[in-house]
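**Q** Prediction below, plus the sequence it came from.
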Amino acid sequence: MKMDQMLLGRRSVLRIVACLGAAATAGALFTEQDPSPGGAAAPRPATGAPAAAGPPVKESAYRLQPMTADAPPRFRRALPPVRSRPFERFQEAGRSIVLTFDDGPDPRYTPGILSTLREYHVNAMFFVCGEMATDNRDLLRQMAEDGHVVGNHTWSHPLIPKLPPSKIRGELSRTSEVIEQTLGAAPLWYRAPYGAWNRVSFEIGAELGMEPLAWTVDTLDWTEPGTRTIVRRVLDGAEPGVVVLSHDAGGDRSQSVAALRSYLPGLLDAGYHITVPRR
């Protein structure tokens, strides 16, 4: 999705997402006992003990609240039976935080984010949209060369629960193809636009070999609240295992670029290790 279309698209789905948020709460988008195509229930943590739930995440009109209640201690290639909820945090030892950036790559903002990450020798995750990636393959290659994880964020950033299965498959598979053609390997992670998942998207994602990842801390940088506000949201939400959501495209992301330069050294000074999942 190009920049002007992406920004307009975000505004136009606000009411739809709000309605879907209510539906999700009622169980329309997520059912813990949803069977896989083969009839098996979603996998539970291998330990057999209940995993600790993450901290509550505030809902917003733009993003549906991530529905993850737990996360297995090990991460492996997704195969049916599939997950019924996305990961939203990582249970790793130590003070680890995962930084993620959605909607790019954008030649106006992504290079600045890559430069800051390179300066501090840390890696992040970039969930790219296919129609942005296909026009900016050099930035995809730079992400991979710097050690970042490149994930799938669909082709055109649609509201997935409003699409038929064939469209969902096309959105995910086309983007995976661009990533694989450019980097030599298909993505292992994907994220639903607006955080709006459904059973079909989990099934298709698993068939494509990808795990679903949501987030714990939403900077809401898409609203352009000001650099200082973005910095405060990251630092206030920081704790071991959280996944931070930011953007490097989809509008004017100059505040996001500037905020990273401020909160990244702050996180490092506080003893946090910025990491990415490896599997």
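**A** Arrived safely, thanks for sending.
**Q** When you work out contacts or count neighbours from here on, use the C-alpha atoms and nothing else.
**A** OK.
**Q** what about stretch 157-177, distance to the chain center?
**A** Mean-position distance between stretch 157-177 and its chain equals 15 Å (C-alpha atoms, centre = their mean, to the nearest Å).
**Q** Give me the residues contacting that stretch.
**A** For stretch 157-177, the external contacting residues (C-alpha atoms under 8 Å, 6 or more residues apart in numbering) are 1, 6, 13, 29, 103, 129-131, 152-156, 186-187, 192-194, 196-198, 200-201, 204-205, 208.
**Q** For PyMOL, write the select line for the buried members of these.
**A** Only the buried members of those end up in this PyMOL selection, burial being decided by 16 or more other C-alpha atoms under 10 Å:
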select buried, resi 1+6+13+29+103+129+130+131+152+153+154+155+156+186+187+192+193+194+196+197+198+200+201+204+205+208
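**Q** Just the ones of the contacts of stretch 157-177 in helices?
**A** Using DSSP state H, 6, 130-131, 200-201, 204-205 are the members of these that sit in helices.
**Q** could you redo these as a markdown table and give each row distance to residue 95?
**A** Output for the ones in helices among the contacts of stretch 157-177, formatted as a markdown table (distance: C-alpha to C-alpha, whole Å):
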| residue | distance to residue 95 |
| --- | --- |
| 6 | 35 |
| 130 | 33 |
| 131 | 35 |
| 200 | 34 |
| 201 | 31 |
| 204 | 33 |
| 205 | 29 |
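**Q** Show me which residues of whichever helix or strand residue 264 is part of are buried.
**A** With secondary structure defined by DSSP states H and E, residue 264 is part of helix 254-269. Residues of helix 254-269 classed as buried: 254-264, 267 (neighbour count, 16+ other C-alpha under 10 Å).
**Q** Please convert those residues to a markdown table, extending it with distance to residue 174.
**A** A markdown table is the format used below for these (distance: C-alpha to C-alpha, whole Å):
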| residue | distance to residue 174 |
| --- | --- |
| 254 | 29 |
| 255 | 30 |
| 256 | 28 |
| 257 | 28 |
| 258 | 32 |
| 259 | 32 |
| 260 | 30 |
| 261 | 33 |
| 262 | 35 |
| 263 | 34 |
| 264 | 33 |
| 267 | 36 |
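**Q** What is the nearest of those to residue 182?
**A** Proximity of these to residue 182 was ranked by C-alpha to C-alpha; the top entry is residue 257 with 24.9 Å.
**Q** Return the residues in contact with that closest one.
**A** Under the contact definition (C-alpha under 8 Å, 6+ apart), the residues listed for residue 257 are 109, 112-113, 248.
**Q** Can you select the buried ones from the residues you listed in PyMOL?
**A** Applying 16+ other C-alpha under 10 Å to the contacts of residue 257, the buried members can be selected in PyMOL as follows:
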select buried, resi 109+112+113+248
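**Q** Switch the contacts of residue 257 over to TSV; also include distance to residue 272.
**A** TSV is the format used below for the contacts of residue 257 (distance: C-alpha to C-alpha, whole Å):
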residue	distance to residue 272
109	25
112	22
113	19
248	22
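**Q** roughly how far apart are residue 12 and residue 279?
**A** Summarising the geometry, the distance separating residue 12 from residue 279, computed by C-alpha to C-alpha, to the nearest Å, is 37 Å.
**Q** structure B:
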Amino acid sequence: MNAEPGAGRISWPYLSAQALHYLLFALRAQQFATRRPMLGDGNRPVFGVPGHSVALTIDDGPHPEWTPRMLDLLDRHSVRATFFLIGARVAEHPGLARRIHDAGHLVGNHSMSHPQPFAALPPDRLHAEIGQAQRRIEDAVGFSPRLFRAPGGNWSPTVLRATADLGLVPVDWTVNPSDWRSPGVHRIVRRLSRSRPGHVLLCHDGGGDRSQTVAALETVLPRLLDRGLRFVVPAAER
């Protein structure tokens, strides 16, 4: 079975990537329930942050409409976030990437073109996706990201090796409100409000209409702050 996905036969790398994708759901559920967040060790992605803290991560930007609204929202609540940026979108909107950085947020690498399933790509393509995004982001903001998130959270030993080869820390998530599906503001709020110390929250500012995400965070951010949670960035000093 050597055909690429969609070419009539399904390749073994594709099947392996899909199987791992579903296994990771169980690991994320375990991390959601545990009191000891997995901080990553080179062989596994970061799934949590230490202390009485949470990390807000925002994927798939920058976007000319939703990223500025997200930045304004974060500024109003004095919340620092991590933006995992797609290299091709940084090339289209370098000023927005700089604005994210200048506002004090951490910028991470989310691949050049967000192909999926990411773990099914051959090693040379994996390196190219990550490396090209590094260069685009560095051109825009003036430094190389330290963190990488695989598109769709689609990890594999090969993806982790490529990440390590480029000197990056792999970061996953703990709390996923599936805001990219636009499930409704109430559902996004309910899911994010269940966050506990150590959790990494996943949201999006690109890839579609993110008005529900912005509206939900208007409620969630002050709610979590009122519970005494601090917003930090994952593995920033590693």
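**A** Nice, I can see it. Quantities reported herein were computed from a predicted structural model and do not represent experimental measurements.
**Q** Would you give the TM-score for this superposition?
**A** Their TM-score after superposition, calculated using TM-score structural alignment, normalised by the length of structure 2, is reported as 0.84; 217 aligned residues with a C-alpha RMSD of 2.4 Å.
**Q** For residue 238 of structure 1, state which of the contacts of residue 257 of structure 1 is nearest.
**A** When the contacts of residue 257 of structure 1 are compared against residue 238 of structure 1 (criterion: C-alpha to C-alpha), the nearest one is residue 113, at 19.2 Å.
**Q** which one in structure 2 is aligned with that closest one?
**A** Residue-level alignment of residue 113 of structure 1 against structure 2, with TM-score structural alignment as criterion, gives residue 70.
**Q** Test my guess that residue 107 of structure 1 contacts residue 135.
**A** No: counting by C-alpha atoms under 8 Å, residue 107 of structure 1 does not reach residue 135; the two are 9.7 Å apart.
**Q** Next, the mean deviation of the longest strand along structure 2 compared to structure 1.
**A** When structure 2 is scanned for its longest strand (criterion: DSSP state E), the result is strand 53-61. In the superposition against structure 1, strand 53-61 of structure 2 averages 0.5 Å from its aligned positions (mean C-alpha distance after the TM-score superposition for structure 1).
**Q** so that strand aligns onto which residues of structure 1?
**A** By TM-score structural alignment, strand 53-61 of structure 2 lines up with residues 96-104 in structure 1.
**Q** same question, stretch 132-142 of structure 2
**A** Mapped onto structure 1 using TM-score structural alignment, stretch 132-142 of structure 2 spans residues 174-184.
**Q** tell me which residues of that stretch are tucked away?
**A** 174-179, 182-183.
**Q** Structure 2: strands as residue ranges?
**A** According to DSSP E, the strands that structure 2 contains are 53-61, 82-85, 106-109, 147-148, 169-170, 200-204, 230-231.
**Q** Of all those, which one comes closest to residue 47 of structure 2?
**A** Set against residue 47 of structure 2 and scored by C-alpha to C-alpha, the strands of structure 2 come closest in strand 200-204, at 6.5 Å.
**Q** Which elements pack onto the closest one?
**A** Of the remaining helices and strands, those touching strand 200-204 of structure 2 by 3 or more C-alpha pairs under 8 Å, 6 or more residues apart in numbering; DSSP states H and E are strand 53-61.
**Q** Aligned to residue 178 of structure 2, what sits in structure 1?
**A** With TM-score structural alignment as the criterion, residue 178 of structure 2 lines up with residue 220 in structure 1.
**Q** What is the burial count for that match?
**A** Per other C-alpha atoms under 10 Å, the neighbour tally for residue 220 of structure 1 reads 18.
**Q** Contacts only, for it.
**A** Applying C-alpha under 8 Å, 6+ apart to residue 220 of structure 1 gives the contacts 230, 245-246.
**Q** counterpart of residue 102 of structure 2 in structure 1?
**A** Alignment note (TM-score structural alignment): residue 102 of structure 2 maps to residue 145 of structure 1.
**Q** how far is the longest strand of structure 2 from where the chain is centred?
**A** With C-alpha atoms, centre = their mean, you get 6 Å for strand 53-61 of structure 2.
**Q** for stretch 72-92 of structure 2, same thing?
**A** Relative to the chain's own centre, stretch 72-92 of structure 2 is displaced by 11 Å; criterion: C-alpha atoms, centre = their mean.
**Q** contact partners of it?
**A** Residues from elsewhere that reach stretch 72-92 of structure 2 (C-alpha under 8 Å, 6+ apart): 55-63, 96-97, 100, 104-114, 132-134, 136-137, 140, 148-149, 214, 218, 221-222, 231-234.
**Q** Mind listing what's buried along that stretch?
**A** When burial is assessed from 16+ other C-alpha under 10 Å, stretch 72-92 of structure 2 yields the following buried residues: 73-74, 79-91.
**Q** One more: stretch 180-200 of structure 2?
**A** 180, 182, 185, 187-189, 191-193, 195-200.
**Q** from these, which single one is nearest residue 29 of structure 2?
**A** Minimum distance to residue 29 of structure 2 across these is 11.3 Å, recorded for residue 199 (C-alpha to C-alpha).
**Q** corresponding residue for the closest one in structure 1?
**A** Residue 199 of structure 2 maps onto residue 242 in structure 1, by TM-score structural alignment.
**Q** what separates that match from residue 90 of structure 1, distance-wise?
**A** 7 Å.
**Q** Kindly report the same for residue 179 of structure 1.
**A** The gap separating residue 179 of structure 1 from residue 90 of structure 1 is 24 Å, by C-alpha to C-alpha.
**Q** for residue 22 of structure 1, same thing?
**A** Distance from residue 22 of structure 1 to residue 90 of structure 1, by C-alpha to C-alpha: 27 Å.
**Q** When these two are compared, which one has more neighbours?
**A** residue 90 (25 against 13).
**Q** Just give the nearest non-adjacent residue to that one, would you?
**A** Once flanking residues are discounted, residue 90 of structure 1 sits nearest to residue 241: 4.6 Å by C-alpha to C-alpha, 6 or more residues apart in numbering.
**Q** Show the contacting residues for that neighbour.
**A** Contact criterion C-alpha under 8 Å, 6+ apart gives 89-92, 95-98 as the residues in contact with residue 241 of structure 1.
**Q** Same question for residue 94 of structure 2.
**A** Residue 94 of structure 2 makes contacts with 137, 140-141, as judged by C-alpha under 8 Å, 6+ apart.
**Q** picking that back up, so the match of residue 199 of structure 2 makes contact with residue 92?
**A** No: taking contact to mean C-alpha under 8 Å, the distance of 10.0 Å between residue 242 of structure 1 and residue 92 leaves them out of contact.
**Q** Quick one: map residue 133 of structure 1 onto structure 2.
**A** In structure 2, the residue equivalent to residue 133 of structure 1 is residue 90, according to TM-score structural alignment.
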